[in-house]
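A.B. asks: below: sequence and its predicted model.
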Amino acid sequence: MKELEDILLTTSQIPLAKKTVLNISYTSNIIRDSISNILKPFDISIEQFNVLRILRGQKGKPTNLQDIQGRMVSKMSNTTRLVDKLILKGYVERFICEENRRKVEIFITPKGLEFLTEIDPKVEATETDITSPLSQEELKTLNSLLTKLRD
């Protein structure tokens, strides 16, 4: 990865659009690795963590696999498999709706909420550390620019 960083910093022959996309991708990988390293001792993936945060945001209301999938950061995730793993850990429960047997409702458990309470400060500290070279104004600008790229 150091080679890519050197190329990005020293090569002026790369078109600016390509350099920007490579730089965003490279930075994304660094951020992903940092967050993964925090979650690894807890035997949970970034995608599973994302599912738990989505379910916590439901504030006790049920949700379904499609809604979770739609809110996932990584749309390529196998949501069914992620939920199954979280059920095995006791962080999530799945119920079949009585009125409509095809409808599956998913809830976060008290154990899942407790886990998030434990892990959130560690993830937040890592996020703060990652973004610490930037001022608050630079963070606002960066967020605005990244949002603009997605719109």
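C.D. replies: Okay, I see it.
A.B. asks: please make it C-alpha for all contacts and neighbour counts, starting now.
C.D. replies: OK.
A.B. asks: gap between the residue in the chain sticking out farthest from the centre and Ile7?
C.D. replies: What lies farthest from the middle of the chain is Gln13; by C-alpha atoms, centre = their mean that is 33.8 Å. Shown here: Gln13 relative to Ile7, a distance of 10 Å by C-alpha to C-alpha, to the nearest Å.
A.B. asks: got it, and Leu86?
C.D. replies: As judged by C-alpha to C-alpha, Leu86 and Ile7 stand 41 Å apart.
A.B. asks: so for the residue nearest to the spatial centre of the chain, what's the nearest residue that isn't a sequence neighbour?
C.D. replies: With distances taken as C-alpha atoms, centre = their mean, the chain has Asn50 as the residue nearest its mean C-alpha position (4.8 Å). Take Asn50 and drop its neighbours on the chain: the residue closest to it by C-alpha to C-alpha, 6 or more residues apart in numbering is Met72, 6.7 Å away.
A.B. asks: adding another structure so you can compare the two:
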Amino acid sequence: MLPFRSHATLPSHSQPVAMVGELRAQIRQPGPFRSLEAEAYLNVLRTSTALLAELVELLRPHELTQPQYNVLRILRGAGEQGLPSGEIGERMVSREPDMTRLLDRMEARGFVSRQRGPADRRVVTARITDEGRRVVDALDVPVQEMHARQLGHLSEEELRTLVALLERARREPQQRGSRPVGDG
């Protein structure tokens, strides 16, 4: 278990931490968070939701979901050889529980093509089509502009620190063998 850290010295991990932050006001939480870790966790979720909402709106006119956009970017990067569907799933930013169904919808729209492997018929390789490439290429500039709007107010040093901290937060629980929990 991680050592308990807070702004106040507390004798027990279960006692509330006296902190005042923007998140408490935004979610109208009357009392303090139970821990600094809980406050950080909820801030990450709140920030992720806010950032993702703008992407969802940007993708809406193209009738794309965030997972579909992610697949198009992955397949564009894979080149002409494409990728097996299992590997696409491993590269996704957010876990997609039914990659086959996602690829079915994308193939029906002409964004991807799929082919079974000659040596192992269980392996299905997906490739981006010309139409899929056209759509994802057209989104490059608007998505980059969105990133600049969302995070451009942070300095390069702050962005590097943010990236390093988020990567560390994801990496270290896995290295300790613990499993992340889903509630805050």
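C.D. replies: It's in. Keep in mind that this is a model prediction, so the values were computed, not measured.
A.B. asks: looking at the alignment, what corresponds to the residue farthest from the centre of the first structure in the second structure?
C.D. replies: In the second structure, the position corresponding to Gln13 of the first structure is occupied by Pro32, as judged by TM-score structural alignment.
A.B. asks: against Arg171 of the second structure, how distant is the equivalent of Ser144 of the first structure over in the second structure?
C.D. replies: Taking TM-score structural alignment as the alignment basis, one finds that Ser144 of the first structure is matched in the second structure by Ala164. Relative to Arg171 of the second structure, Ala164 of the second structure is positioned 10 Å away (criterion: C-alpha to C-alpha).
A.B. asks: picking up where we left off before, of Leu86 and Ile7 of the first structure, who's got more company?
C.D. replies: A side-by-side neighbour count of Leu86 of the first structure and Ile7, using other C-alpha atoms under 10 Å, places Leu86 first with 21 against 14.
A.B. asks: measure the counterpart of that one in the second structure to Asp130 of the second structure for me?
C.D. replies: Under the alignment by TM-score structural alignment, Leu86 of the first structure pairs with Met106 in the second structure. Taking C-alpha to C-alpha as the measure, Met106 of the second structure and Asp130 of the second structure are separated by 13 Å.
A.B. asks: can you check Arg28 of the second structure too?
C.D. replies: Separation of Arg28 of the second structure from Asp130 of the second structure (C-alpha to C-alpha): 48 Å.
A.B. asks: any idea which helix is longest in the first structure?
C.D. replies: Looking only at the first structure and at elements set by DSSP state H, the helix with the highest residue count is helix 16-39.
A.B. asks: after that helix, heading C-terminal, what element do we hit next?
C.D. replies: Helices and strands here follow DSSP states H and E; after helix 16-39 of the first structure, the next one along the chain is helix 46-56.
A.B. asks: residues in the second structure matched by the helix or strand following that next one, start to end?
C.D. replies: Per DSSP H and E, helix 46-56 of the first structure leads on to helix 65-71 as the next helix or strand towards the C-terminus. Under TM-score structural alignment, the match for helix 65-71 of the first structure in the second structure covers residues 85-91.
A.B. asks: contacting residues around the matching stretch?
C.D. replies: Counting by C-alpha atoms under 8 Å, 6 or more residues apart in numbering, stretch 85-91 of the second structure makes contact with 71, 74-75, 95-96, 99-100, 123-126, all of which sit outside it.
A.B. asks: stretch 96-116 of the first structure now?
C.D. replies: Counting contacts by C-alpha under 8 Å, 6+ apart, the residues outside stretch 96-116 of the first structure that touch it are 52-53, 55-56, 60-65, 90-95.
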